[in-house]
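Student: requesting a structural model of the entry that follows:
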Amino acid sequence: MTLMQYFMSDISPFFIPENTVCLEDVIKKSRFLTYLAHTPGREAALAYIRQIKAEHPAARHHCSAFIAGNPGDGQQWGFSDDGEPSGTAGKPMLAQLQGSGLGEVCAVVVRYSGGIKLGTGGLVKAYGGGVADALRQLQSREKIPQYTFSLQCEYGTLKTVEYLLAQYSGVIEERLYTEIIILRCSLDARCYNAFCQQLLQASDGQLQPQK
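Tutor: Next comes the predicted model:
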């Protein structure tokens, strides 16, 4: 991803889960277990789905939906009906997650079938309703997307870098002292462009962050 592509993406703060929720419901003898968890990234979401499947190997279905990153980024969405009729499980679950406005969240609904068919409408209500009920019990917190970059500076300009970072509530995460100083920094992604402009002006164009 180029810097331009990065800053064209949505870098607004969003809410993420702060706890894990598990709810159980029995509908026409079928047992439904709904799980919600914080999963920062697609791999974390897929790993969580595998974890729940491993915990319930005898269940007939393990349907899932996730929004693995910023809720505005459709490339981070995913869902699975896991053997249920198409559109009756994963999509209704994803619709509930989308409606919540949360990001970095994964829902898994485990079904132990009771032998009574629920029909298309019944399945949509069971899977979507389970996620809706679980969302009402979920606590959340705001996440401010951070941008991480490296910066090389002379010893004499370190105080300038530290001062400007502080103005934007940025932090220096790592320092390597050699003939020059190599820094790894992070700050609110919304402030990155303004910080770079200030840094260039303060250093007469000598200091330029690198992704």
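Student: every contact and neighbour count from this point should use C-alpha atoms.
Tutor: Fine.
Student: and the longest helix seen in the chain, what's buried?
Tutor: As assigned by DSSP state H, the longest helix anywhere in the chain is helix 119-136. For helix 119-136, the neighbour count (16 or more other C-alpha atoms under 10 Å) marks 123-132, 134-135 as buried.
Student: who touches the next helix or strand along the chain from it?
Tutor: As assigned by DSSP states H and E, the chain's next helix or strand after helix 119-136 is strand 140-143. With contacts defined as C-alpha atoms under 8 Å, 6 or more residues apart in numbering, strand 140-143 is touched by 13-19.
Student: and the residues you listed, which are buried?
Tutor: Here, 16+ other C-alpha under 10 Å leaves 13-17 buried among these.
Student: returning to what we had before: which helices and strands does the longest helix of the chain pack with?
Tutor: strand 21-27, strand 30-38, helix 90-100, strand 105-112 (3 or more C-alpha pairs under 8 Å, 6 or more residues apart in numbering; DSSP states H and E).
Student: now, of the ones you listed, which is deepest in the fold?
Tutor: Highest mean neighbour count among the helices and strands packed on helix 119-136 (mean count of other C-alpha atoms under 10 Å): strand 105-112, with a mean of 27.
Student: what's that one packed up against?
Tutor: strand 30-38, helix 42-55, strand 61-67, helix 119-136.
Student: ok, now with 7 Å
Tutor: strand 30-38, strand 61-67 (3 or more C-alpha pairs under 7 Å, 6 or more residues apart in numbering; DSSP states H and E).
Student: TSV for these, including distance to G101?
Tutor: Formatted as TSV, the helices and strands packed on strand 105-112 follow (distance: least, C-alpha to C-alpha, whole Å):
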stretch	distance to G101
strand 30-38	14
strand 61-67	10
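Student: to compare against the first, here's the next sequence to fold:
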Amino acid sequence: MNSAEASAATSYATVDGDHRHELEIKRSRFITYLRRVETEEAARGLVAELRKTHFDARHHCSAFILGPDRSVQRSNDDGEPSGTAGLPMLDALAKRETAPGTADLSDVVAVVVRYFGGILLGAGGLVRAYSESVSAALDTAPLLRRQRMRLYGVGAGYADAGRLENELRTAGTEVLGTGYGPTEATLKVALRDSPEASREFAERLAALTAGTSTAVDLGTEWVDLR
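Tutor: Take a look at the predicted model:
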């Protein structure tokens, strides 16, 4: 069983690449960086990267959520009073609605670099500042949805592969690509991971190829939907 099959989630949202946003609050600069990551090592790698880039900043606070089920959640105050930075940042990530009534943001790390402006914000002020910094960055960050899909390989003759791909796309089937082997082409298609979707696809394929092509189940995989 692969990781896609092991997860109870069927879809979730994440950030599309890297994103930067800056706020100034009572003379302090709060620079938020968002990055799509899939491991704790990659999340901590962004923190290390920003410590070098912003070597003269006082704090590099962080929070990240990983996995389709959001099972890994970590935060770090990096010298700010306990609970005033990392946890508010994590809360902003965890409660972000990516669709009405749906909070499922994952595979994302947020790092807020703070340049102290000389005015103390107090515990409540820090909580609001770090929470607002991440929320404001998410307001402008591009997101994408990841969907757990069932993959199939469909064999076709070289002469028929292009036509079959076009007809499948026209019918609404997600075609991820076509590979060419020594004797035939193989179309890689992705379907919703449900028995109904698989049955409907088998019927559509039979109609398009007069029953000459069959689909080989390749398991499940997470696919980016933009």
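Student: quick one: TM-score?
Tutor: TM-score for the superposed chains, counting by TM-score structural alignment, normalised by the length of structure 1: 0.70, backed by 202 aligned residues with a C-alpha RMSD of 3.8 Å.
Student: give me the subset of the buried ones among the contacts of strand 140-143 of structure 1 lying in strands.
Tutor: Per DSSP state E, strands hold the following members of these: 14-17.
Student: could you dump those residues to JSON lines with distance to L199 of structure 1?
Tutor: Listed next are those as JSON lines, based on distance: C-alpha to C-alpha, whole Å:
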{"residue": "F14", "distance to L199 of structure 1": "28"}
{"residue": "F15", "distance to L199 of structure 1": "31"}
{"residue": "I16", "distance to L199 of structure 1": "32"}
{"residue": "P17", "distance to L199 of structure 1": "35"}
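Student: E167 of structure 2 should be in a helix, yeah?
Tutor: Yes. Applying DSSP: H, G, I helix; E, B strand; the rest coil, one finds E167 of structure 2 inside a helix.
Student: centroid-nearest residue for structure 2?
Tutor: T14 (2.8 Å; C-alpha atoms, centre = their mean).
Student: on that earlier part again, just the buried ones among the contacts of strand 140-143 of structure 1 now: which is nearest P209 of structure 1?
Tutor: P13 (22.7 Å; C-alpha to C-alpha).
Student: dump the helices and strands packed on helix 119-136 of structure 1 to CSV, plus distance to G119 of structure 1.
Tutor: CSV is the format used below for these (distance: least, C-alpha to C-alpha, whole Å):
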stretch, distance to G119 of structure 1
strand 21-27, 12
strand 30-38, 13
helix 90-100, 14
strand 105-112, 14
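Student: which one of these lies closest to I172 of structure 1?
Tutor: strand 30-38 (26.6 Å).
Student: which helices and strands sit right next to the closest one?
Tutor: Checking 3+ C-alpha pairs under 7 Å, 6+ apart, strand 30-38 of structure 1 ends up next to strand 14-17, strand 21-27, strand 105-112, helix 119-136.
Student: out of the ones you listed, flag the one nearest G41 of structure 1.
Tutor: When these are compared (using C-alpha to C-alpha), the closest one is strand 105-112, at 8.9 Å.
Student: what's the angle from that closest one to helix 90-100?
Tutor: 140 degrees (axes from the mean of the first three to the mean of the last three C-alpha atoms, to 10 degrees).
Student: strand 105-112 of structure 1 vs structure 2, average offset?
Tutor: For strand 105-112 of structure 1, the mean deviation from structure 2 after alignment is 2.4 Å (mean C-alpha distance after the TM-score superposition for structure 1).
Student: give me the aligned partner of R175 of structure 1 over in structure 2.
Tutor: Alignment note (TM-score structural alignment): R175 of structure 1 maps to G179 of structure 2.
Student: actually, P92 of structure 1.
Tutor: By TM-score structural alignment, P92 of structure 1 lines up with P88.
Student: appreciated, that's everything.
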